[in-house]
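[1] Predicted model and sequence below, questions to follow.
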Amino acid sequence: MKKRIHDIELFMKYPHEVQEELLMSLISRASKTEYGKKYEFDSIATREQFRQRVPIVTYEDIFPYVEKLMRGEQNLLWPTEIRWFAKSSGTTNARSKFIPVSNEALEDCHYKGGKDLLSIYVNNYPDTKMFTGKNLVIGGSQQVNQFDKNAKSYYGDVSAVLIKNLPFWAQMVRTPSLDIALMEEWEEKIEKMAHYTLDENVTSISGVPTWTIVLLERILEIKGASSILEVWPNLETFIHGAVAFTPYEKLFNSLIPSPNMRYMETYNASEGFFGIQDRTDSKEMLLMLDYGIYYEFIPKEEWDSDQPKTISLDEVELGKNYAIIITTNSGLWRYKIGDTIRFTSLDPFRIKISGRTKHFINAFGEELIIENAEEAIAEACEQTDAEMENFTAGPRYLEAGTRGCHEWIIEFNKQPKDLDQFKRILDAKLREINSDYDAKRHKDIALVAPLVHLVAKGTFYHWMKKRGKLGGQNKVPRLSNNREYLDDLLEMVVAR
């Protein structure tokens, strides 16, 4: 672990050299693939040539290749055999996506990220007792690929793909058992996980905050306990990702009331492992540059372009929002993953996830992004002694005789003492951190104060269940520029 810290320091010191060398290596390795021949990888010698010749793609663009891979064809996007696919429902469209996962991506990206996470954690907390107990992993489900029974290829949530392929020594220190961890039926799985892990010595938890809360609350219910520390007294850390942690922090502090509890964020998606929180005094994440992933970034002003201009790591600026484009050792070439980030440091490169390119509210020119919404709702919860469980928001459009506004649906674990005060703080914080929103709210010119609906505990769980999106990597869509999620949720609430 100490040796790996030196390797991390190396790419922190020479980030541009590491990325340039990596890009050339990826191009060289894939030059004889179908994709490599199509775009003449053999004659690409610079990153500028790479940008000019290879198009930026979405999942829909590469789906014909993925479909062939799932049926057993090889050497299409990447030279080595592809047998695993990370299934992602995504939040940008309803159709499931199947992201190819090569052996190189498993070993040199996802597992390397896991080992680096442990290295950084131990380096930050040399007194850790994490390894004296089990790591509770709250992952997804793994299924046999049904596209072609002879293809011998498999798919599942990225967490399940990783769990299924873990080396034996890693399987020994995780819980629950593999048959439970990979169950497909989410509600039955939560029940079995709760009962299986009750008497384990759990010292760490890894998972998505939203689904981790569901499990922890069920465990407390079974045990009749008021704190998870009554169940797992040696629990010391929660390693989380997929959704922002800030809105859930207060709820976790009430479930695990210990000043010594540690929280560590990762940026691990179906497409790759991108970032790790490397400091104890900050929630920003170190961008990991030697995982077989070459990064490009699309500035905000280019997001709506069909073939936007990208910039490399040496051209990014602090505080600006960028869409991420990746080229990977699984054969994703200039692939748009849909996430947006902003850089909080350029030496070394540290980032914060700011949202999704298709998840925002801009119905009135306010350009509200997920990071704004999460920061504002966390502030409102803090000041009104509330604990948020889930939320979504969208526009309420202008109608005859009325002004537009933002409409929020919020499920609380602990409701605010004063809902009117909560709404005022939410609105004020949004105005403070988003100048476009503030301009539209000025004297109620284009937007009036937000409308907030409180819904019963369990509402979002039942809504996600209705949509077939329980568990794993599935996430509640935070913001939408239309009323699709709002109307569906409100209709369900009325029906119930």
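    Cool, the structure landed.
[2] alpha carbons only for contacts and neighbour counts from here, please
    Will do.
[3] you'd agree residue 413 is in a helix?
    No. Residue 413: not assigned to a helix; according to DSSP: H, G, I helix; E, B strand; the rest coil it is strand.
[4] close enough to count as contact, it and residue 250?
    No. Using C-alpha atoms under 8 Å, residue 413 makes no contact with residue 250, being 10.2 Å away.
[5] so what sits against both of these two?
    Contact criterion C-alpha atoms under 8 Å, 6 or more residues apart in numbering; residues shared by residue 413 and residue 250: residue 387.
[6] the more surrounded of those two?
    The neighbour count for residue 413 versus residue 250, taken as other C-alpha atoms under 10 Å, is higher for residue 250 (19 against 15).
[7] Can you say which helix or strand has the more buried one in it?
    helix 249-255 (DSSP states H and E).
[8] And residue 453, by the same measure?
    strand 451-455.
[9] Helix or strand next in line after that strand, which one?
    Later in the chain than strand 451-455, the nearest helix or strand by DSSP H and E is helix 459-466.
[10] Show me which positions of the helix or strand encompassing residue 164 end up buried.
    When elements are assigned from DSSP H and E, residue 164 belongs to helix 158-165. Residues of helix 158-165 classed as buried: 158-164 (neighbour count, 16 or more other C-alpha atoms under 10 Å).
[11] Tabulate those (TSV), appending distance to residue 3.
    As requested, those are exported to TSV (distance: C-alpha to C-alpha, whole Å):
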residue	distance to residue 3
158	28
159	27
160	29
161	27
162	24
163	25
164	27
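[12] Second structure follows, compare the two:
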Amino acid sequence: MPSIKAALSKPFAKLIAKRINKWASQPVETQEKVFQNLIKEAKNTVFGKDHKFNTITSYEDFKALVPVRDYEALRPYVERVVKGEENILWKGKPIYFAKTSGTTSGAKYIPITKESMPTHVEAARNAILMYIHETGNAKFVDGKMIFLQGSPVLEEKHGIKLGRLSGIVAHYVPKYLQKNRMPSLETNCIEDWETKVNAIVEETVNEDMSIISGIPSWVQMYFEKLIEKKGQKVGEIFKNFNLFIFGGVNYEPYRAKFENLIGRKVDSIELYPASEGFFAFQDKQDQKGMLLQLNSGIFYEFIKAEDFFEDHPKRITIKDVELGVNYVMLISTTAGLWAYNIGDTVEFTSKEPYRVIVSGRIKHFISAFGEHVIGKEVEQALKEAIANTAVTVNEFTVAPQINPPEGLPYHEWFIEFENEPTDELTFIEKLENSLQKQNSYYFDLIEGKVLRPLVISKVKKDGFQSYMKSIGKLGGQNKIPRLSNDRKIAEGLNDLKLTK
């Protein structure tokens, strides 16, 4: 017999689905309301006064007065907020800063306000409720649920708490889920990832786990340790485990591996959360893409990725997007981000309702494990490694190796040396140290033994030229990407590697 909680979840899910369907069926009107509210609420802030919000009555006015910005461009305002000043980007002060790894100059402090915080929590809750409404499956609410996340221990800066987003959200788990939620607070506060996963295994191995949630690379490590301890597939250990919730990286490279570790297929829900906002979640099991959250205090704009680096690229709203086009997504939010470029590119898979997939980053990157390594970081690492040495490099690119024949995954550096290092181990160590110093996510993955240190594959002389020629891109304006998030280039270079 289902519990009262499971029984009550179905009518609640039906109510939430009705509310979501209402705004999803009126997308343009919903976004216009969000837009007008944002302008009205922020017109007396420093940012609002600087950009004449009191004169803005339309989206065209907004485009004319508010330029596209990334974090670095917004930093002068954010720094004033961090110092404790009020009414800078949004009314009052934020209640949190989500601290993230900066791409150019140190940590980023993303404000979270009392208006924006509930949207993070509601979207995660609604994703599960929409699943219940669609499938009728609510049995899992009686089992234990695990959310593999960052430590909920928060620091404080000028009276404002700060931490990783997942650690902040951990403080908002609804009371009706508290008894079912794992791991314990004590275990969740463990900073060392390997120690933490071992503790989670000990706490959960004899429990009735029904929902498991987290970034696939972290969850894979958890699964492997469970199997090592029990000698059984995860689906045998947790007979009622039937829902995997994930976000942050593409699940597809992991899907076959996961099904093997679990021993059967389980349903999954994809989420699109970020420190800047909870943008979308998978609302249908049989549809590609995630439902864009149009009623969550976020106003969206889009620029075609291919036009993004032009002087005056065209900015549009959801009303004018096309299916299958790669767009840079801009957001304006109740946290005080304005025409803000989060760096992601998306494609629309549906317009009734509006669903998206995350297609990548506007710049080349590696984030196969959630590390967000960018071109600037690998170039800086190489620069530091060859400094004051006779080493010279003709060309290089970096790709993730997700499923190596043995050992942990790693980043594979394909390098065509003109002059090779005399001490390759020291050279690798310099590269590795520089990357870890620049990128806290990468550091965490190495420390947590999710990744092992990078591996160098030497490419034959003129190997990169041969590769570019083979794909019809030799010469001209064509460049080899410094890094990529898949193995396409790596596979093209495999036959051009020097044998050991």
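    On my side now, so go ahead. This structure is a prediction, so every number in the text was calculated from the model and none was measured.
[13] Overlay the chains and give the TM-score.
    Superposed pair, TM-score by TM-score structural alignment, normalised by the length of structure 1: 0.73. Supporting alignment: 402 aligned residues with a C-alpha RMSD of 3.5 Å.
[14] can you tell me which residue in structure 2 aligns to residue 349 of structure 1?
    Counting by TM-score structural alignment, residue 349 of structure 1 corresponds to residue 354 in structure 2.
[15] if I pick that match, what's in contact with it?
    With C-alpha under 8 Å, 6+ apart, residue 354 of structure 2 has these contacts: 24, 27, 291-292, 348.
[16] And the equivalent of residue 111 of structure 1 over in structure 2, which helix or strand is it part of?
    If you follow residue 111 of structure 1 across to structure 2 using TM-score structural alignment, you land on residue 121. Remark: residue 121 of structure 2 resides in helix 117-135, with elements defined by DSSP H and E.
[17] swap in residue 244 of structure 1?
    Going by DSSP H and E, residue 244 of structure 1 is not part of any helix or strand.
[18] and the equivalent of it over in structure 2, how many residues sit next to it?
    Aligned counterpart of residue 244 of structure 1 in structure 2: residue 250 (TM-score structural alignment). When neighbours are defined as other C-alpha under 10 Å, residue 250 of structure 2 has 21 of them.
[19] contacting residues around the residue lying closest to residue 250 of structure 2 once chain neighbours are set aside?
    Distances taken as C-alpha to C-alpha, 6 or more residues apart in numbering put residue 368 closest to residue 250 of structure 2, at 7.2 Å, once the chain neighbours are dropped. Shown in contact with residue 368 of structure 2 (C-alpha under 8 Å, 6+ apart): 249-250, 400, 402, 485-486.
[20] how about these in a markdown table, adding distance to residue 137 of structure 2?
    Listed next are these as a markdown table, based on distance: C-alpha to C-alpha, whole Å:
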| residue | distance to residue 137 of structure 2 |
| --- | --- |
| 249 | 26 |
| 250 | 25 |
| 400 | 37 |
| 402 | 33 |
| 485 | 35 |
| 486 | 35 |
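[21] for structure 2, which strand is longest?
    In structure 2, with assignment by DSSP state E, the single longest strand is strand 340-351.
[22] The next helix or strand after it vs structure 1 - mean distance after superposition?
    For strand 340-351 of structure 2, the following helix or strand on the C-terminal side (DSSP H and E) is strand 354-361. Superposing on structure 1 and averaging over aligned pairs (mean C-alpha distance after the TM-score superposition for structure 1), strand 354-361 of structure 2 comes out at 0.8 Å.
[23] repeat for stretch 17-24 of structure 2
    Mean for stretch 17-24 of structure 2 is 1.3 Å (mean C-alpha distance after the TM-score superposition for structure 1).
[24] now that stretch, how far from the chain's geometric center?
    Here the centre of stretch 17-24 of structure 2 is set off from its chain's centre by 26 Å, with C-alpha atoms, centre = their mean, to the nearest Å.
[25] Could you give the residue range in structure 1 aligned to that stretch?
    The aligned range for stretch 17-24 of structure 2 is 5-12, by TM-score structural alignment.
[26] The helix holding residue 250 of structure 1 against structure 2, how far on average?
    When structure 2 is superposed, helix 249-255 of structure 1 averages 0.5 Å from its matched positions, counting by mean C-alpha distance after the TM-score superposition for structure 1.
[27] Which strands and helices lie in contact with the helix or strand that that helix is followed by?
    Where DSSP H and E defines the elements, the next helix or strand beyond helix 249-255 of structure 1 is strand 262-269. Packing partners of strand 262-269 of structure 1 (3 or more C-alpha pairs under 8 Å, 6 or more residues apart in numbering; DSSP states H and E): strand 237-240, strand 272-276, strand 285-287.
[28] how much space between residue 266 of structure 2 and residue 234 of structure 2?
    11 Å (C-alpha to C-alpha, to the nearest Å).
[29] and those two? which has more neighbours close in?
    Just comparing residue 266 of structure 2 and residue 234: by other C-alpha under 10 Å the higher neighbour count belongs to residue 234, 25 against 13.
[30] Please name the residues that touch the more buried one.
    223, 226-227, 261-263.
[31] just residue 93 of structure 2 next, same as before
    Residue 93 of structure 2 makes contact with 81, 84-87, 113, according to C-alpha under 8 Å, 6+ apart.
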